[in-house]
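1. Turn this into a model:
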Amino acid sequence: MDLDPETGAAIEGWPHVAQSLQTILGTRINTRVFRREFGSDVPALVDAPMNDENLLALYVAVAEAIDRWEPRFDVTNVGISGSASGAITMTLQGSYRPDAHLTDTTHVSDSVQTIRVTRDRVDNWSLAA
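-> Got it, this is the predicted structure:
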């Protein structure tokens, strides 16, 4: 269970996973004081030129960070798109495993979950489930 940063209400289940993914992908490695390894390389890569090499590095950074820090989401597909304004949108698809943080990976929700994480030029990360 966690708190919604906008409302202050408690959240759990899929909304908590979606918030966790946003936090993981939006946090640079080495920026958390007592957990330096937490986060991902995504913030360092989103401003790089979107050539084949950097796109591959971005896919790898997303997959590695989610695999390490969010066991309740099993990524099956990552889509990345950019806009002329400089915003980048990552569309993540995968299976929600509600008990994986308790090491029970046998229970998987039936539907494929989709989440979009967007970052604009001023380093604002937003989420649309």
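2. When you work out contacts or count neighbours from here on, use the C-alpha atoms and nothing else.
-> Will do.
3. Identify the residue nearest the geometric centre of the chain.
-> Nearest to the geometric centre of the chain sits residue 21, at 3.3 Å (C-alpha atoms, centre = their mean).
4. One more, please, to line up against the first structure:
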Amino acid sequence: MAGVDADTGLVLDGFPHVEQSLGKIFTTFQGERVMREWFGNPGLKLLGENATERTVLLWFNVLWMLTELFEPRFKIRQFVLNDINRLGFGDFTINGDYRPFGHLDWQQTAMFVSIEGGSVIVRPGN
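-> Have a look, this model is predicted:
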């Protein structure tokens, strides 16, 4: 599965395409894309919250669900929290498996991920 490099416009394939895809998934606000309002990261609402254990776990849950929904070529196995401080800086590592042919047996589901009342809700999309 190939795509277009967002910076250069050249063909992008393999794991670099997965990295770009995950970056777009994680940093796009939900509703930001006009033709794909269901696409995006509802966890960005958590930015500015206190970095409690609950908030960090909620953030990791949202990233895991978004990866499962939108990027079949990467399977998250582990999150490692490297550093977090009072200024709001958080550094973490995502460990997972690159599955270059994961998209071949994948059917996209119409799901909507949201944060309601401090929990992650996954429901069928409209």
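5. After superposition, what is the TM-score?
-> TM-score of the superposed chains, computed with TM-score structural alignment, normalised by the length of the second structure, equals 0.72; 104 aligned residues with a C-alpha RMSD of 1.8 Å.
6. mean deviation of the helix or strand in which the residue nearest to the centre of the first structure is found from the second structure?
-> Mapping residue 21 of the first structure onto the secondary structure by DSSP states H and E places it in helix 14-26. Compared with the second structure after fitting, helix 14-26 of the first structure has a mean deviation of 0.4 Å; criterion: mean C-alpha distance after the TM-score superposition for the first structure.
7. Can you state the residues of the second structure onto which that helix aligns?
-> Helix 14-26 of the first structure corresponds to residues 15-27 in the second structure, going by TM-score structural alignment.
8. now what about the matching stretch, what contacts it?
-> 2-3, 5-6, 39-41, 44, 63, 66-67, 70-71, 73-74, 98, 100 (C-alpha atoms under 8 Å, 6 or more residues apart in numbering).
9. in it, what's buried?
-> Buried residues in stretch 15-27 of the second structure, counted by 16 or more other C-alpha atoms under 10 Å: 17-18, 20-22, 25-26.
10. quick one, strands of the second structure?
-> Counting by DSSP state E, the second structure has strands at residues 2-4, 11-13, 74-84, 90-98, 111-116, 119-124.
11. For residue 48 of the second structure, find the nearest of those strands.
-> strand 90-98 (11.6 Å; C-alpha to C-alpha).
12. Now that closest one on the first structure. Mean distance?
-> Mean deviation for strand 90-98 of the second structure: 1.5 Å (mean C-alpha distance after the TM-score superposition for the first structure).
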